[in-house]
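Engineer: Dropping a prediction and its sequence here:
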Amino acid sequence: MGKREQYVQLIEAMIQEEGAGALEGFLAAQSGLPGPRANMELAAAFADYFAAYVDIELWDIVQAWTRITPYEAPTGSPREFLPFCAIQAFGAVYCRCDPVTMGGIFNLFSVVAEDPRWRMRESVAIALQRVAPCHSEDVLILFEKWVQVGTPLYYRAVVATLAEPDLMENPARARAALRLSEKILRRISNLPLEARKNPDFKTLVQGMSYALSVFVAASPDEGFALLEKWATREDPDIQRIIRENLRKNRLSKAYPERVAVLL
């Protein structure tokens, strides 16, 4: 039994003995925060438990955690772990929900995707990675909306979610990732210099600088066609994105000749 499964059993036993109200203190104490890495195994285990055993009381508790503000739980604080877990939990339970509740969960994700706390933004990507296998079309529709909204953090959420190799095993999803990426590249190329000084834009560039390589590796012919098209753009940020992706081992080692032509 792995650590994640052990955590699920521990959570189940604790709730049976002490009630769901004991979760807050337990999760915060075991969060790994402050520190360089949150307890990802515990967060995943809590989401697993939530999806399997949620009741009205637990739903209300976890929903309240999503309203914990950056002021109440700044980046790196143990209390930040509560909304971090909550977002993943709602991603895990999404596939069991009715359409109205599904819409509410996606509305929540749309808000948190622009949260000033980087860990909270990451929780949205993790949550949507749970949704995608069972409701891929819902996720892609959401992403089309996010790309239309036109904010760097939405763009970043799109590519961060899809840049998961397991998700890219689905050919249709890989093609969709490339299509969305091209729309984002086009948005980037149209941004004025002043807008590119925003830290959110730099976060987007960092995300794009690795995500494309995942998409290209999943669909090489279409992917390299996209890279070839954009490699000639005289835009320093676009050039950086293309160059950094070409240098990733998943492309440079698997397709050295194709990469050499573009570098």
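Structural biologist: Looks like it arrived, so ask away.
Engineer: For the rest of this, base every contact and every neighbour count on C-alpha atoms.
Structural biologist: Will do.
Engineer: In contact with residue 140, which residues?
Structural biologist: Neighbour list for residue 140: residue 176 [criterion: C-alpha atoms under 8 Å, 6 or more residues apart in numbering].
Engineer: buried stuff in the host helix or strand of it?
Structural biologist: Using DSSP states H and E, residue 140 maps to helix 136-149. Counting neighbours by 16 or more other C-alpha atoms under 10 Å, one finds that the buried residues in helix 136-149 are 136, 139, 140, 142, 143, 144, 146, 147.
Engineer: tell me the angle the helix or strand that it is followed by makes with helix 136-149.
Structural biologist: Later in the chain than helix 136-149, the nearest helix or strand by DSSP H and E is helix 152-162. Comparing the axes of helix 152-162 and helix 136-149 via axes from the mean of the first three to the mean of the last three C-alpha atoms, to 10 degrees yields an angle of 160 degrees.
Engineer: Contacts only, for residue 20.
Structural biologist: Applying C-alpha under 8 Å, 6+ apart to residue 20 gives the contacts 57, 58.
Engineer: quick one: it and residue 80, what's the gap?
Structural biologist: 18 Å (C-alpha to C-alpha, to the nearest Å).
Engineer: Could I get the full set of helices for the stretch 101-250 of the chain?
Structural biologist: Assigned by DSSP state H, counting those that start in this stretch, the helices in the stretch 101-250 of the chain fall at 118-131, 136-149, 152-162, 171-189, 199-218, 220-231, 236-246, 249-252.
Engineer: Need the residues that contact the longest one.
Structural biologist: Outside helix 199-218, the residues that touch it by C-alpha under 8 Å, 6+ apart are 152-153, 155-156, 159-160, 162-165, 168-169, 171, 174-175, 177-178, 181, 195-196, 222-224, 237, 240-242, 244-246, 248, 250-251.
Engineer: And here is the other one:
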Amino acid sequence: MVDTTLWLAELKALEAAEWPAYLNQRSGLPGPRANIELIAVVARAADPSVIEVLLADDGEYTAACAAAALGYRAADAAFERRARELAKDERWRVREAVTIGLQLLGDSDLPTLVSLVRAWADDEDPLVQRAAAVAICEPRLLRTEEAARIAIEVCQRTTDRLIALPVQDRKAPAARTLRKSLGYCWSVAVAADPGAGLPVFAALDTADPDVAWIVTQNRRKKRLSKLLDNPG
């Protein structure tokens, strides 16, 4: 496990204008994996003035850090609106960082996260729907039957929204991104509460090709395949 205490101490000693250079030096980019652990530190530590500086920097990593910080503060309506916009960003790392921030919010305030993901699941944009599903389908957040039930509900609602799209619209990048995420989110939600989740998952209409793909992908995940092989 990465010891993040040094990063936190060093960031707190910096002026807001110094954060972008510090973060970019430790971003892990260019490279195959960005420094996700540092993004989580920034999500908790960045105050509103720092968030503005990070967004103004316009780099991908600094934008991702700002997106996570906005997601973490999404209990505030103004921050929530901006986080929702960044959930639609063309840069996938920025979109992913929004969900990191939302999950961190859920660690301390799960009821607020539940309210947010339910609202985002009904957004018109598939990328916002995708953020809702990914944010709640995190095993550490699904330790109660109620939380697992919400994850199952969000998976169902976002799947329904995907298949309600005209066939040609399902080929758009945003819809394909939603479908890809649903290809694993269902397995997380069902594994958290098999008694409630398995019947809903089994009822998915695999006559629809996109639903069939989602079901196939989830069945391949070990967390779900074990349940399906041993339903008792």
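Structural biologist: Sure, I can see it. All figures in this text were calculated on a predicted structure; none of them were measured in a lab.
Engineer: Can you calculate the TM-score here?
Structural biologist: Once superposed, chain against chain, the TM-score is 0.90 (TM-score structural alignment, normalised by the length of structure 2); 232 aligned residues with a C-alpha RMSD of 2.2 Å.
Engineer: sorry, back to before: ranking the helices of the stretch 101-250 of structure 1 by burial, who's on top?
Structural biologist: Of all those, helix 152-162 has the most neighbours on average by mean count of other C-alpha atoms under 10 Å, namely a mean of 26.
Engineer: which residues in structure 2 does that helix align to?
Structural biologist: Mapping helix 152-162 of structure 1 onto structure 2 (TM-score structural alignment) gives residues 126-136.
Engineer: post-alignment, the matching stretch versus structure 1, mean distance?
Structural biologist: Its matched residues in structure 1 lie on average 1.0 Å from stretch 126-136 of structure 2 after superposition (mean C-alpha distance after the TM-score superposition for structure 1).
Engineer: For stretch 56-74 of structure 2, buried residues please.
Structural biologist: Buried residues in stretch 56-74 of structure 2, counted by 16+ other C-alpha under 10 Å: 57, 60-74.
Engineer: before we move on, what about stretch 8-19 of structure 2?
Structural biologist: Buried residues in stretch 8-19 of structure 2, counted by 16+ other C-alpha under 10 Å: 11, 16, 19.
Engineer: chain center to it, what's the gap?
Structural biologist: Centroid separation between stretch 8-19 of structure 2 and its chain, computed with C-alpha atoms, centre = their mean, to the nearest Å, is 26 Å.
Engineer: Roughly how far does residue 68 of structure 1 sit from residue 80 of structure 1?
Structural biologist: Using C-alpha to C-alpha, residue 68 of structure 1 is found at 8 Å from residue 80 of structure 1.
Engineer: What of residue 126 of structure 1?
Structural biologist: Applying C-alpha to C-alpha to residue 126 of structure 1 and residue 80 of structure 1 gives a distance of 16 Å.
Engineer: ok so, going back, distance from the helix holding residue 140 of structure 1 to structure 2 after superposition?
Structural biologist: Mean deviation for helix 136-149 of structure 1: 2.3 Å (mean C-alpha distance after the TM-score superposition for structure 1).
Engineer: how far out from the middle of the chain is stretch 19-28 of structure 2?
Structural biologist: That offset, for stretch 19-28 of structure 2, works out to 23 Å (C-alpha atoms, centre = their mean).
Engineer: ditto for stretch 59-71 of structure 1
Structural biologist: 19 Å.
Engineer: Grab the most central residue of structure 1 for me.
Structural biologist: Nearest residue to the geometric centre of structure 1 (C-alpha atoms, centre = their mean): residue 125, 1.3 Å.
Engineer: Residue 217 of structure 2 - nearest residue in space that isn't next to it in sequence?
Structural biologist: Among residues not flanking residue 217 of structure 2 along the chain, residue 183 sits closest, at 5.2 Å (C-alpha to C-alpha, 6 or more residues apart in numbering).
Engineer: Tell me the counterpart of that neighbour in structure 1.
Structural biologist: With TM-score structural alignment as the matching criterion, the partner of residue 183 of structure 2 in structure 1 is residue 209.
Engineer: go on, residue 63 of structure 2?
Structural biologist: Using TM-score structural alignment, the partner of residue 63 of structure 2 in structure 1 is residue 83.
Engineer: Who are the contact partners of its match?
Structural biologist: For residue 83 of structure 1, the contact set (C-alpha under 8 Å, 6+ apart) comprises 62, 65, 66, 67, 68, 120.
Engineer: re the thing from before, any idea how far the residue nearest to residue 217 of structure 2 is from residue 194 of structure 2?
Structural biologist: Using C-alpha to C-alpha, one obtains 17 Å as the distance from residue 183 of structure 2 to residue 194 of structure 2.
Engineer: And for residue 216 of structure 2?
Structural biologist: 17 Å.
Engineer: Residue 62 of structure 2 now?
Structural biologist: Counting by C-alpha to C-alpha - residue 62 of structure 2 and residue 194 of structure 2 are separated by 39 Å.
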